[in-house]
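> I'll drop the sequence and a predicted model, then ask my questions.
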Amino acid sequence: MSKRYFIELAYNGRNFHGWQIQPNAITVQETLQDALKILLKQKIDVIGCGRTDTGVHARQFFAHMELDLDTIEISADQLTYKLNRLLNNDIAIFRIFIVNDAAHTRFEALSRTYEYRLRMDKYPFDQEFTYRSTYPKLDFELMNKAAALLFNYTDFTSFSKTGTDVKTNNCKIMQADWKNVDGVWIFTIKADRFLRNMVRAIVGTLLEVGSGKIDLNNFTQIIESKNRGNAGWSVPAHGLALIKLEYPDWIYSV
């Protein structure tokens, strides 16, 4: 009998056009499904906890699939090991574990947390995962004040990619702040859900606050306008990573 399994994984997004399968492009989803087909000799559909844009990384990501491991005669640990042997170094499989049959990696997620890494100085050893600011100076105290204003709103149309097929642009933000860690400015944002391109657009707009291009009143007006054209630019993808997801306890009841 088939059962539902979660896959916990991480990936370096540099060589992928995001998570979701798309024509004529290499994606994480397709790469993972191809590896499973080689190992299990059958097509396995893998459903991700969300989409990541081209070049965005994931330090924690979940996907689910239906498997009958008894018939295949392989354990979850063995499958984890074999996948890691087969996949290149851009993807790591941490574990594969059985969950409640009703559990869905996307719809059951209680929260998602992203980090955006930014440096003000030139430093060659983390440039693959950290964006170097083009602004000579930024007021991070003011940027944190602007980030705190996000808690006052739920509609983030102004920071969403236009033309997406979502039913609502409402999100509940639970954390949004900048902190300096060993010379790297890290913007951490946590919410129940995110819109396409939302984090990168928020960061780009916060940089305009920090550079003095817009003030806190302008930032509020941008959110309330519900117009993507009024917000700032989208910062480069390579500085962004999905770092954590939270799920309810019931998904582990099998």
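Happy to help now that I have it.
> When you work out contacts or count neighbours from here on, use the C-alpha atoms and nothing else.
Noted.
> most residues in a single strand of the protein, which one?
Ranked by number of residues, the top strand in the chain under DSSP state E is strand 57-67.
> Show me what it is packed up against.
In terms of contacts (3 or more C-alpha pairs under 8 Å, 6 or more residues apart in numbering; DSSP states H and E), strand 57-67 is packed against strand 3-11, strand 47-48, strand 240-246.
> Kindly reformat the ones you listed as a markdown table and extend each row with distance to Asn100 and mean neighbour count.
Shown next, in a markdown table, are the helices and strands packed on strand 57-67 (distance: least, C-alpha to C-alpha, whole Å; neighbours: other C-alpha atoms under 10 Å):
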| stretch | distance to Asn100 | mean neighbour count |
| --- | --- | --- |
| strand 3-11 | 7 | 20 |
| strand 47-48 | 15 | 20 |
| strand 240-246 | 16 | 20 |
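> what about these, which gets the closest to Cys171?
strand 240-246 (15.3 Å; C-alpha to C-alpha).
> angle of the closest one against strand 57-67?
Angle, strand 240-246 to strand 57-67, by axes from the mean of the first three to the mean of the last three C-alpha atoms, to 10 degrees: 50 degrees.
> could you give the angle of strand 240-246 to strand 3-11?
Per the same axes, to 10 degrees, the angle that strand 240-246 makes with strand 3-11 is 150 degrees.
> what comes into contact with strand 240-246?
Contact partners of strand 240-246, identified using C-alpha atoms under 8 Å, 6 or more residues apart in numbering, comprise 56-61, 109-117, 129-130, 200.
> related to what we said a few turns ago, report the buried residues of the longest strand of the chain.
Neighbour counts over strand 57-67 (16 or more other C-alpha atoms under 10 Å) mark 57-67 as buried.
> residues in contact with that strand?
Contacts to strand 57-67, defined as C-alpha under 8 Å, 6+ apart, come from residues 2-14, 44-49, 104-105, 238, 240-245.
> Using TSV, please lay out the helices and strands packed on strand 57-67 together with distance to Ser160.
As requested, the helices and strands packed on strand 57-67 are exported to TSV (distance: least, C-alpha to C-alpha, whole Å):
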stretch	distance to Ser160
strand 3-11	24
strand 47-48	20
strand 240-246	16
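> between the ones you listed, which gets nearest to Asp90?
Of these, nearest to Asp90 by C-alpha to C-alpha is strand 3-11, at 5.4 Å.
> ok, residues contacting the closest one?
The contact list for strand 3-11 (C-alpha under 8 Å, 6+ apart) reads 28, 57-68, 90-101, 103, 105.
> Against that first model, consider the following:
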Amino acid sequence: MTRYRLDIAYDGSRFHGWAGQTGLRTVQGELETWVGRVLRLPEAPVLVCAGRTDAGVHARGQVAHLDLALPEPDEVAAMLARRLRRALPEDVIVRRVTVPPAGFDARFAAIWRRYAYRLADGPADPLQRHTTAAVRATVDVGALNAAGEALIGLHDFAAFCRAREGATTIRHLQHLHAVRLDDGRVEIGVRADAFCHSMVRSLVGALVEVGTGRRDAAWLAGLLGAGSRSSEVPVLPAHGLVLEEVGYPPDDQLAARAVEARARRDQEQLP
């Protein structure tokens, strides 16, 4: 078996998220179907991605891998990339197909995922309506950034996550910063080792509460001790969110990182 890395971008507007679901159009389902067809495989392969995106969320830098038992791997990679570019629908593209170094795992070898959320707090450009969420009050970017500093680090983000049985909500938030773009929109960038379900949209929802003056910084910081999903945290619309990039360690550290990432975190590891 040879492992192949796929670098993928998609417009999530007409997808029910990444993960395959019977009877629904998903990114994983679309890609697995077309990979199987263009390579004439007896059954569709299984793709593993760096981060499952929700329905309506977009991606510029999604990464996935699949394993195939075919000869001449480099030729297979080139052929697969070429054929997928012709076959896939216009809202998803495979930018590259490569044979990665030993130890590569799209999900577990990743050391961070970077997302951007874009919102408009003034007159919205109708051409951006599928990638920008509208808010009805002016956002104070400085206040948002000052409050967001309390969230950076290793914390239990349960207040911002939809619960999943057996899944930890402890994450290391590495970067969080908002900027006012030249076109007037606000872009909030977040980077973490991983994100739990709906975490980014909930983080941004809470930050907007502070940035628009509806809540204060103490409220935001206090959410870290909640221990469970907070009904006070709004979840912003999916279409404003884009998975921009996934980061991996040097080649000789890929396998070790994959082992480390599989270890479950618990409360005792928090500072």
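That came through fine. Note that this is a predicted model, so its numbers are computed, not measured.
> which one of the helices and strands packed on strand 57-67 of structure 1 lies closest to Ile38 of structure 1?
Among those, strand 3-11 sits nearest to Ile38 of structure 1 (C-alpha to C-alpha), with 17.0 Å.
> now the closest one: how far from the chain's centre is it?
Relative to its chain's centre, strand 3-11 of structure 1 lies at 15 Å (C-alpha atoms, centre = their mean, to the nearest Å).
> again, but for stretch 78-89 of structure 1
Worked out by C-alpha atoms, centre = their mean, stretch 78-89 of structure 1 lies 22 Å from the chain centre.
> Okay, buried residues for the top helix by length along structure 2 please.
Taking DSSP state H as the criterion, structure 2 has its longest helix at helix 73-87. By neighbour count on 16+ other C-alpha under 10 Å, the buried set for helix 73-87 of structure 2 is 73, 76-77, 80-82, 84.
> I'd like to know which of the residues you listed is nearest to Gly23 of structure 2.
Of all the buried residues of helix 73-87 of structure 2, the one with the least separation from Gly23 of structure 2 (C-alpha to C-alpha) is Leu84, at 22.4 Å.
> Please pull up the equivalent of that closest one in structure 1.
In structure 1, Leu84 of structure 2 lines up with Leu83, judged by TM-score structural alignment.
> Its match against Ile38, yeah?
No. Contact criterion C-alpha atoms under 8 Å: Leu83 of structure 1 and Ile38 do not qualify, at 9.7 Å.
> contacting residues around Met199 of structure 2?
When contacts are counted by C-alpha under 8 Å, 6+ apart, Met199 of structure 2 touches 157, 160-162.
> If you drop the residues flanking it in sequence, what lies closest to Asp139 of structure 1?
In space, Asp139 of structure 1 comes closest to Gly210 once its chain neighbours are excluded; the distance is 4.5 Å by C-alpha to C-alpha, 6 or more residues apart in numbering.
> Break down structure 2 into its helices, ranges please.
27-38, 73-87, 141-148, 199-211, 217-222, 254-262.
> among those helices, which is nearest Leu181 of structure 2?
helix 141-148 (10.9 Å).
> The closest one to helix 199-211, inter-axis angle?
If you take the same axes, to 10 degrees, helix 141-148 of structure 2 sits at 120 degrees to helix 199-211.
> quick one: helix 141-148 of structure 2 to chain centroid distance?
Relative to the chain's own centre, helix 141-148 of structure 2 is displaced by 22 Å; criterion: C-alpha atoms, centre = their mean.
> Then stretch 97-111 of structure 1?
Stretch 97-111 of structure 1 sits 17 Å away from the centroid of its parent chain (C-alpha atoms, centre = their mean).
> start to end distance for it?
Stretch 97-111 of structure 1 has an end-to-end distance of 20 Å (C-alpha to C-alpha, to the nearest Å).
> How much space separates the residue minimising distance to the centre of structure 2 from Trp112 of structure 2?
The centre of structure 2 sits closest to Leu243, judged by C-alpha atoms, centre = their mean, with a distance of 4.4 Å. In this view, Leu243 of structure 2 and Trp112 of structure 2 are 11 Å apart by C-alpha to C-alpha.
> next one: Val141 of structure 2
Between Val141 of structure 2 and Trp112 of structure 2 the computed distance is 24 Å (C-alpha to C-alpha).
> Arg83 of structure 2 too?
For Arg83 of structure 2 relative to Trp112 of structure 2 (C-alpha to C-alpha), the value is 30 Å.
> Next: Thr26 of structure 2.
Counting by C-alpha to C-alpha, the separation of Thr26 of structure 2 from Trp112 of structure 2 is 23 Å.
> show me where the stretch 51-200 of structure 2 has strands.
Counting by DSSP state E, counting those that start in this stretch, the segments of the stretch 51-200 of structure 2 that form strands are 58-68, 92-98, 112-120, 133-134, 153-156, 170-180, 186-192.
> To Ser231 of structure 2, which of these lies closest?
Of all those, the one in closest proximity to Ser231 of structure 2, counting by C-alpha to C-alpha, is strand 153-156 (16.4 Å).
> What is the mean deviation of the closest one from its aligned residues in structure 1?
When structure 1 is superposed, strand 153-156 of structure 2 averages 2.9 Å from its matched positions, counting by mean C-alpha distance after the TM-score superposition for structure 1.
> Could you check that strand and say which residues are buried?
154-156.
> so what does it touch, helix or strand wise?
strand 170-180.
> outside of the strand it packs on, which residues touch it?
141, 144-145, 148-149, 151-158, 186-195, 265-267.
> distance from that strand to structure 1 after superposition?
Mean deviation for strand 170-180 of structure 2: 0.7 Å (mean C-alpha distance after the TM-score superposition for structure 1).
> Excluding chain neighbours, what is closest to the residue mapped onto Arg191 of structure 2 from structure 1?
Using TM-score structural alignment, the partner of Arg191 of structure 2 in structure 1 is Lys190. Excluding the flanking residues, the one nearest Lys190 of structure 1 by C-alpha to C-alpha, 6+ apart is Thr113, at 4.2 Å.
> Pull out the buried members of the contacts of strand 170-180 of structure 2.
Neighbour counting by 16+ other C-alpha under 10 Å classes 141, 144-145, 148, 151-152, 154-158, 186-195 among the contacts of strand 170-180 of structure 2 as buried.
> burial of the closest residue to Arg215 of structure 2 other than its chain neighbours, as a residue count?
What sits nearest to Arg215 of structure 2 in space, not counting adjacent residues and going by C-alpha to C-alpha, 6+ apart, is Glu209, at 5.4 Å. Neighbour count of Glu209 of structure 2, defined by other C-alpha atoms under 10 Å: 22.
> circling back to that earlier point, residues touching the match of Leu84 of structure 2, list them.
35-36, 39, 93.
> Identify the farthest-apart pair in these.
Between any two of the contacts of Leu83 of structure 1, the greatest separation by C-alpha to C-alpha is 14.4 Å, found for Leu39 and Ile93.
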